[in-house]
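Visitor: Below is the sequence, then the predicted model.
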Amino acid sequence: MLSEKSAATVRATLPAVGAAIGEIAELFYEKLFAAHPALLRDLFNRGNQNAGLQKQALAGSVAAFATHLLAHPDTRPDVMLNRIAHKHASLGVTREQYPVVRLHLFEAIAEVLGDAVTPEVAEAWDEVYWLMANALIAIEERLYAEQRVTAGDVWREWTVAARVEETADCTTFRLSPADGAPAPSFRPGQYVSVQVELPDGARQIRQYSLSGAPGSPVRSITVKRVHGPAAGGPDGEVSNHLHARVRTGDALRVSAPYGDLVLRDSAAPVLLASAGIGCTPMLSMLEHLAETGHAAPVTVLHADRTPADHPLRSDHRALTHKLPDASARFWYEADAEAGDATGLVDLESVPVAPGTQAYLCGPLPFMRSVRTQLIAKGVPASDIHYEVFGPDLWLASA
């Protein structure tokens, strides 16, 4: 809870901080990486940094947290905090890194806002920072304890047992623990971080959803090759490295599984909606439902450019057919086959059973559209669960 004194100061200064927070974030990262270049080389996503996406994420999360504290002083934005904490845990973030971030962040605030940062203003925003930081630290340490790993050392060596080319741009890597010990358990919908050493010596990290069922002794990730600026986003350093260089028998450093967008154990009807590579966590959920004989209705929805671009398309259909009361509908921008639709996902003719728990994964515009349509069909917002990939994890609370 933010103190009354700090709340008044934060409320008065939030417009000014909010207006300048993009500039503050940019200067913060310049200072942070100048002092600690290893963080950019081995922890932060260099592609997101180059595209400015990480700066937007920092600005968004801080502003969202402060706004929540003012609007709901007796609660915390736990959805946002949990989402960020799971991401941090998959990277091995430690409590010792938070004072480092605080130092350079407040240097940037003072430099950008100048004389407006009085001791009172600095004290109030320091309280905001530590409320958020300490909440994240507590969640992250609990997550490390649950996985029986040490903060800062979440890695384990795995062997690529098989490599399967799913589409022109998607490859599945089937992984098994190199030491022969049992693979750690995970919940349908979770992801792992994969760390690779690039030609320049950087150890870059990316997250990939686990696409199989939790009971399998082999873990599968399906990686979509990111084509970089031509696709309107950052360079896909890790995805291209995995596609070009990693073969059967090679070793990969993989984290313990994390992620809080997971399938809830219930007898309720389920709707799984995905677009593009967002199908991977949905397939994990679908396979788990099939293995456990889920009896309630299951609705599977997917959107993609073409059938040839749809990763794991045959698995999507086969797993749906294993369930006693399930249906699958696919939408494609072009080359739709008989029984599939052309265009964007349209739920007008899709029946949604009362009590449905919906799970969404894909680009943000896709999820916003599907969420809006589900709410219009009477699905409560609290029953619609979704994941935002990339740096904008704070949007998961929107």
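Guide: Thanks, I have it.

Visitor: C-alpha only now, for contacts and for neighbours.
Guide: Noted.

Visitor: check contacts around residue 90.
Guide: Residue 90 is in contact with 154, 192-193, 255-258, counting by C-alpha atoms under 8 Å, 6 or more residues apart in numbering.

Visitor: any idea which of those is closest to residue 2?
Guide: residue 258 (29.4 Å; C-alpha to C-alpha).

Visitor: pretty sure the closest one is touching residue 185, no?
Guide: No: in this structure, residue 258 is not within contact of residue 185 by C-alpha atoms under 8 Å, at 10.4 Å.

Visitor: quick one: contacts for the nearest residue to residue 305 once chain neighbours are set aside?
Guide: Counting by C-alpha to C-alpha, 6 or more residues apart in numbering, residue 333 is the residue found nearest to residue 305 once chain neighbours are left out, at 4.8 Å. Residues near residue 333 by C-alpha under 8 Å, 6+ apart: 304-306, 342-344.

Visitor: And residue 69, by the same measure?
Guide: With C-alpha under 8 Å, 6+ apart, residue 69 has these contacts: 1-2, 75-76.

Visitor: Please identify which of those is nearest to residue 62.
Guide: residue 76 (12.9 Å).

Visitor: Just the helices from the stretch 201-350 of the chain, written as ranges.
Guide: 237-245, 279-291, 313-322 (DSSP state H, counting those that start in this stretch).

Visitor: Can you lay out those as a markdown table showing distance to residue 115 and mean neighbour count?
Guide: Shown next, in a markdown table, are the helices of the stretch 201-350 of the chain (distance: least, C-alpha to C-alpha, whole Å; neighbours: other C-alpha atoms under 10 Å):
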| stretch | distance to residue 115 | mean neighbour count |
| --- | --- | --- |
| helix 237-245 | 41 | 17 |
| helix 279-291 | 48 | 26 |
| helix 313-322 | 58 | 16 |
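
Visitor: adding another structure so you can compare the two:
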Amino acid sequence: MLSEKSRPLISATLPLVGSRMGAITPNFYSRMFAAHPELLDGLFSRANQGNGEQQKALAGSIAGFATALIANPDVIPEQMLSRIAHKHTSLGITEDQYQIVYKYLFEAIAEELADVITAEIAEAWTEVYWLMADALLKIERGLYALQANDKIWMPWTIVEKIPAGTDCITFVLEPADDTPVTVARPGQFVSVKVPVSDGLLQCRQYSLSAAVDSTTHRIFTTKRDDGGEVSPVLHNAINVGDVIELSNPYGDVTFDDGDGPVVFATAGIGCTPSASALRSLVDNGGDREVLVLHAEKNLEAWALREQMTSDVDAIDGAQLQLWLEEPADGFHKGFMTLEGLDIPADASMYVCGPLPFMKAIRNQAINAGIPSTKIHYEVFGPDLWLAGAN
């Protein structure tokens, strides 16, 4: 809990610290990577450093955590931290790395706030940092303990590369050794680690798109980003028979096992976690009311079209609505809208796609009467929505 001594100091300085986080976080990362360049090899994403998304996410999460502590000083907002913890565990973050982050983050704070910072203010923000770090470590220890093995990375052999829509490929992998395999849940992801053009290892997270409950296969689907570092390597340089490293499955946005209506609203490659949930509904049976909403540029671009349409057909009463930017007979034209759709008020909704799409659909869903607590979203990359970025 946040101490009575620190609470007024954090409350008074939060607006200032928040306003300067845009300078603090790049300063911090610059210092840390200069001292520990090894952290860019298989841990931090150079792409997210280059485009500023990681800095924005870190700044927003710290400010958001401090705001939550001021509002409820006796409660650690563990639910808010869960998504960060799942990302950390998929990358193998260790306790000693929190000390490294603390050192260089607070050096950056001291430099950027040199005109106002005092020993008391620094002590208060140190308390906030370690409350957040300790809460994350607690969650992460629990997540590691749930795995079927004690490894961070495991070798998997690519046995199929299946074209899946415009610029997309579905990868099918089998274990390359006898490490026990953790059964995943629909909606979860794995981190994938590959060497990029200059030999540095880089990681990305990909949602499992099928066979989540298998101990013999991992299946994920990726869209090639021609300006990226990892997806072009996977698509163009990694071949059937090659061995790559995967993490255990993680992710807190998982499909529930209830019996109420469910709505999937996705756009583009954001269909992957919903595809795994649909496949689990087919495999496990049941009579849930299912509404699948998807938006694409055109039919050919839909990465998991055949899998998802066949699964919808296999579920009694399931419905599919499709929006296409390039019109085609029998489908909605333009961008997805919930207007005019009959969405059950007690439905659970799962949303995945570009951030503006998710924000728009979430607002429409709330206006349609779905409680915000029943709307779940998955963000690919640093969670700028959770961080409060606009």
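Guide: Sure, I can see it. Bear in mind the structure is a predicted one, so any value in this text is a computation, not a measurement.

Visitor: Report the TM-score for the pair.
Guide: The TM-score (TM-score structural alignment, normalised by the length of the second structure) is 0.96; 388 aligned residues with a C-alpha RMSD of 1.5 Å.

Visitor: Need the counterpart of the residue nearest to residue 305 of the first structure in the second structure.
Guide: Using TM-score structural alignment, the partner of residue 333 of the first structure in the second structure is residue 325.

Visitor: just residue 241 of the first structure next, same as before
Guide: Using TM-score structural alignment as the criterion, residue 241 of the first structure maps onto residue 233 of the second structure.

Visitor: tally of neighbours for the closest residue to its match other than its chain neighbours?
Guide: Here the nearest residue to residue 233 of the second structure in space, its sequence neighbours aside, is residue 196; by C-alpha to C-alpha, 6+ apart that works out to 6.6 Å. Other residues near residue 196 of the second structure come to 17 when the count uses other C-alpha atoms under 10 Å.

Visitor: Kindly report the same for residue 12 of the second structure.
Guide: Residues contacting residue 12 of the second structure under the criterion other C-alpha under 10 Å number 11.

Visitor: Can you mark which positions in the helix or strand hosting it are buried?
Guide: Element membership of residue 12 of the second structure, judged by DSSP states H and E, is helix 7-35. By 16 or more other C-alpha atoms under 10 Å, the buried positions in helix 7-35 of the second structure come out as 7, 9-10, 13-14, 17-18, 21-29, 31-32.

Visitor: gap between the match of residue 333 of the first structure and residue 319 of the second structure?
Guide: 20 Å (C-alpha to C-alpha, to the nearest Å).

Visitor: ditto for residue 357 of the second structure
Guide: For residue 357 of the second structure, the distance to residue 319 of the second structure - C-alpha to C-alpha - is 21 Å.

Visitor: With residue 9 of the second structure instead?
Guide: From residue 9 of the second structure over to residue 319 of the second structure the distance is 54 Å, taken as C-alpha to C-alpha.

Visitor: what's the answer for residue 374 of the second structure, then?
Guide: From residue 374 of the second structure to residue 319 of the second structure the distance is 20 Å (C-alpha to C-alpha).

Visitor: What of residue 380 of the second structure?
Guide: Distance from residue 380 of the second structure to residue 319 of the second structure, by C-alpha to C-alpha: 26 Å.

Visitor: do residue 286 of the second structure as well
Guide: For residue 286 of the second structure, the distance to residue 319 of the second structure (C-alpha to C-alpha) stands at 15 Å.

Visitor: cool, and residue 132 of the second structure?
Guide: In terms of C-alpha to C-alpha, residue 132 of the second structure sits 43 Å off from residue 319 of the second structure.

Visitor: Next, the closest residue to residue 377 of the second structure other than its chain neighbours: secondary structure please.
Guide: Sequence neighbours aside, residue 351 is the residue nearest to residue 377 of the second structure in space, at 4.7 Å (criterion: C-alpha to C-alpha, 6+ apart). Classification of residue 351 of the second structure by DSSP: H, G, I helix; E, B strand; the rest coil places it in strand.

Visitor: Counterpart of residue 351 of the second structure over in the first structure?
Guide: Under the alignment (TM-score structural alignment), residue 351 of the second structure maps onto residue 360 of the first structure.

Visitor: shouldn't the residue nearest to residue 233 of the second structure be in contact with residue 228?
Guide: No: the criterion here is C-alpha under 8 Å, and residue 196 of the second structure misses it with residue 228 at 10.1 Å.

Visitor: rewinding a little: would you point out the most distant pair within the contacts of residue 333 of the first structure?
Guide: 306 and 344, at 12.0 Å, using C-alpha to C-alpha across the contacts of residue 333 of the first structure.

Visitor: Check the spacing between residue 284 of the second structure and residue 382 of the second structure real quick.
Guide: Note on residue 284 of the second structure: its distance to residue 382 of the second structure, by C-alpha to C-alpha, is 32 Å.

Visitor: ugh, wrong one, residue 81 of the second structure
Guide: 13 Å.

Visitor: same check, this time on residue 359 of the second structure
Guide: Distance from residue 359 of the second structure to residue 382 of the second structure, by C-alpha to C-alpha: 16 Å.
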